[in-house]
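Peer 1: generate a structure from the sequence data that follows.
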Amino acid sequence: MSRQWQTLWAEARPFIELMRWHKPVGIFLLLWPVLWALWYAAEGLPPLPILAVFVLGTALMRACGCVINDYADRHFDAHVSRTRQRPLADGRITPKQAILTFLVLAWLSFALVITLNNFTIWLSFVAIAIAALYPFMKRYTYFPQVVLGAAFAWAIPMAFAAVKNELPPIAWLLFTSTLLWVLAYDTLYGMVDRKDDLQIGIKSTAILFGEADIAAVSIIHGMALTGFLMAGLRMERGFWFLLGWSVALLIAIYQMWIARRRKPDDCFRAFQLNNAYGAALTLGLMLDYPL
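Peer 2: Down below sits the predicted model:
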């Protein structure tokens, strides 16, 4: 029996790695903005069926994005030290299998969305289009991180549509702030691979900003945090929200301190801290409504 399980695991492992389910931090980076939007839209705990749909949908859509990203980058990943062991790059999964996996994940995500209202369903088509477009942008523009930010932040108008069936101004303020946050932390992520990306011709904001990268990321972080603060004050949030926001501010400052020497390992550590940043904002918001 153990041998059968070993065989099953050996067959499943490349697909788990393809979907990044062995690295759940990416799911949380996508989930935090979803939770902000749901709590703001519902002014507290959202309806549990809607919450369940968005949590499950976040995990599926993150996997969907990882699959199409690896498919688009399958010829580049083999030349980047951090990615050469990915299952498409090393041949454990074929391009056809990757596309089939992407379609299955997209279908499962859509099956969740159709339990919501029509407005949210229509917005979901934009979500899948942006997610599919992002991986190819790094060939044509130095701002693929902006497209990634739009993909991550698009869950915000979807959440407002699901709860309120409308898109108030606060939804777009949160959307813009989240896009800027993703732009900041994915630029840090891009700084990890900058040397390899320059050699193989991939574009990124990390390459565009050059020696001004730390200053640029600091400014973008500041703009995102300003937007998050404006959103909280607009929704009349109080002490617990401000405490969570203050912790996120300190984490952003600490990220810049860690990454100041631009060493790849340090930049990656700084990037990983954004999970705690998002968690601080989320916990502060969740505590603020009941307390």
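
Peer 1: switch to C-alpha atoms for all contacts and neighbour counts from now on
Peer 2: Fine.

Peer 1: can you pull the buried residues of the strand or helix carrying Leu287?
Peer 2: Under the assignment given by DSSP states H and E, the secondary-structure element containing Leu287 is helix 274-288. Of the residues in helix 274-288, 274-286, 288 count as buried by neighbour count, 16 or more other Cα atoms under 10 Å.

Peer 1: tell me how far stretch 182-193 lies from the chain's centre.
Peer 2: Per Cα atoms, centre = their mean, to the nearest Å, the displacement of stretch 182-193 from the mean C-alpha position of its chain is 12 Å.

Peer 1: swap in stretch 182-194?
Peer 2: In terms of Cα atoms, centre = their mean, the gap separating the centre of stretch 182-194 from the centre of its chain is 12 Å.

Peer 1: run this one through as well so I can compare:
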Amino acid sequence: MTNPSPAPETQVADAVKGNWVDTRAPAFARPYLRLSRADRPIGTWLLLLPCWWGLALAIVYDQTLRWEDAWIALGCAMGAWLMRGAGCTWNDITDRDIDAQVARTQSRPIPSGQVTVRGALTWMCLQSLLAFGILLTFHPAAILLGVLALVPVAIYPFAKRFTWWPQVFLGLAFNWGALLAWTAHRGQLDAPAVLLYAAGIAWTLFYDTIYAHQDIEDDALIGVKSTARLFGDNTAQWLRRFLVATVGLMGLAVIFTATRDASVLALVAALAGPWAMGWHMAWQLRGLDIESPEKCMVLFRSNRDTGFIPLIFFVAALLV
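Peer 2: This next block holds a predicted model:
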């Protein structure tokens, strides 16, 4: 495919209005920052929060808080921004023909002609190398996990072509940080981290099914698969199942974490996290309207708060 000819700068259709990229970033950098979804920060939060869950529960698990944990938290934040950007750039490269046929994504930098494929590849490599530099400061076991994370990241953009469950592959990629951050603190991977990872995957199935309902008509026309298309009018019932799975698996992760050395009060505080998270997900279900792309986007973005809720209780468990 030939590279698109340069096009005038344009805001991406589903970007946050008045975001810093469109209003304050240098003009030459805006197309590349849009490739990284810097104008749509919700994805970075959804990638970062499982990292912080894993770190907090790892500290509860061994009752050991070290100065290096502050670096792990900061490193995860920087790495999440960079790798979310690299992953989104890779997604836009592989999906450039599909994006050109979907109303919501036609304004993205590659199909709109703001960035060439070669330029996007260069930008993706730069972000990946910077993230790898941060990863090298972590425990060797975490470094290995970080490298393995590239597998689901590489596969995800193609998943919608061969399975009705591409959201599973997104969950595998987006929640990997729960495993990585736990291992960065502990130096090894333990069962509670795996349960937490599984809870994150169920949560991703919940919020990304809502997100996918924005494009359901265009996806049907061009043959792109998604859980939104698969579930159709039964979406609410499936989302309830994902809610139960998220709360149940995270609750198990907390139990296996806190019953090792933590106090009863710490266990109760940590268990309040998935309980409260479940209520926020239930609130989303009450407001769900799969026929309204605008409502689906609002609910999808609200999952930043959903992910913060258990983190607050996990941190509280460290203090009691």
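
Peer 1: one step back: equivalent range in structure 2 for the helix holding Leu287 of structure 1?
Peer 2: Taken onto structure 2 by TM-score structural alignment, helix 274-288 of structure 1 occupies residues 303-317 there.

Peer 1: for Ala41 of structure 1, which non-adjacent residue is spatially closest?
Peer 2: If the residues on either side of it in the chain are set aside, Ala41 of structure 1 comes closest to Phe160, at 5.4 Å by Cα to Cα, 6 or more residues apart in numbering.

Peer 1: quick one: Ala106 of structure 1 and Ala63 touch, right?
Peer 2: No - Ala106 of structure 1 is not in contact with Ala63 according to Cα atoms under 8 Å; the separation is 9.3 Å.

Peer 1: who's more crowded, these two?
Peer 2: Of the pair Ala106 of structure 1 and Ala63, Ala63 is the one with more neighbours under other Cα atoms under 10 Å, namely 25 against 18.

Peer 1: OK, contacts around the alignment partner in structure 1 of Ile93 of structure 2?
Peer 2: The equivalent of Ile93 of structure 2 in structure 1 is Tyr71 (alignment by TM-score structural alignment). Tyr71 of structure 1 makes contact with Leu88, Pro95, Ala98, Ile99 under the criterion Cα atoms under 8 Å, 6 or more residues apart in numbering.

Peer 1: quick check: the gap between the second one and Ala78 of structure 1.
Peer 2: When you say that, I think you mean Pro95 of structure 1. Taking Cα to Cα, to the nearest Å as the measure, Pro95 of structure 1 and Ala78 of structure 1 are separated by 14 Å.

Peer 1: what about Asn106 of structure 2, how many neighbours?
Peer 2: One correction, residue 106 of structure 2 is Gln, not Asn. With other Cα under 10 Å as criterion, Gln106 of structure 2 counts 19.

Peer 1: Ala111 of structure 1 -> structure 2?
Peer 2: In structure 2, the residue equivalent to Ala111 of structure 1 is Gly133, according to TM-score structural alignment.

Peer 1: do a quick rundown of the helices in the stretch 201-320 of structure 2.
Peer 2: In the stretch 201-320 of structure 2, the segments counted as helices under DSSP state H, counting those that start in this stretch are 216-222, 227-231, 235-261, 264-286, 293-301, 303-319.

Peer 1: residue range for the shortest one in structure 1?
Peer 2: What that stands for is helix 227-231 of structure 2. The counterpart of helix 227-231 of structure 2 in structure 1, using TM-score structural alignment, spans residues 205-209.

Peer 1: the matching stretch vs structure 2, mean deviation?
Peer 2: The superposed stretch 205-209 of structure 1 is, by mean Cα distance after the TM-score superposition for structure 1, a mean 1.0 Å from where its aligned residues fall in structure 2.

Peer 1: in that stretch, what counts as buried?
Peer 2: Within stretch 205-209 of structure 1, the residues that count as buried by 16+ other Cα under 10 Å are Thr205, Ala206, Ile207.
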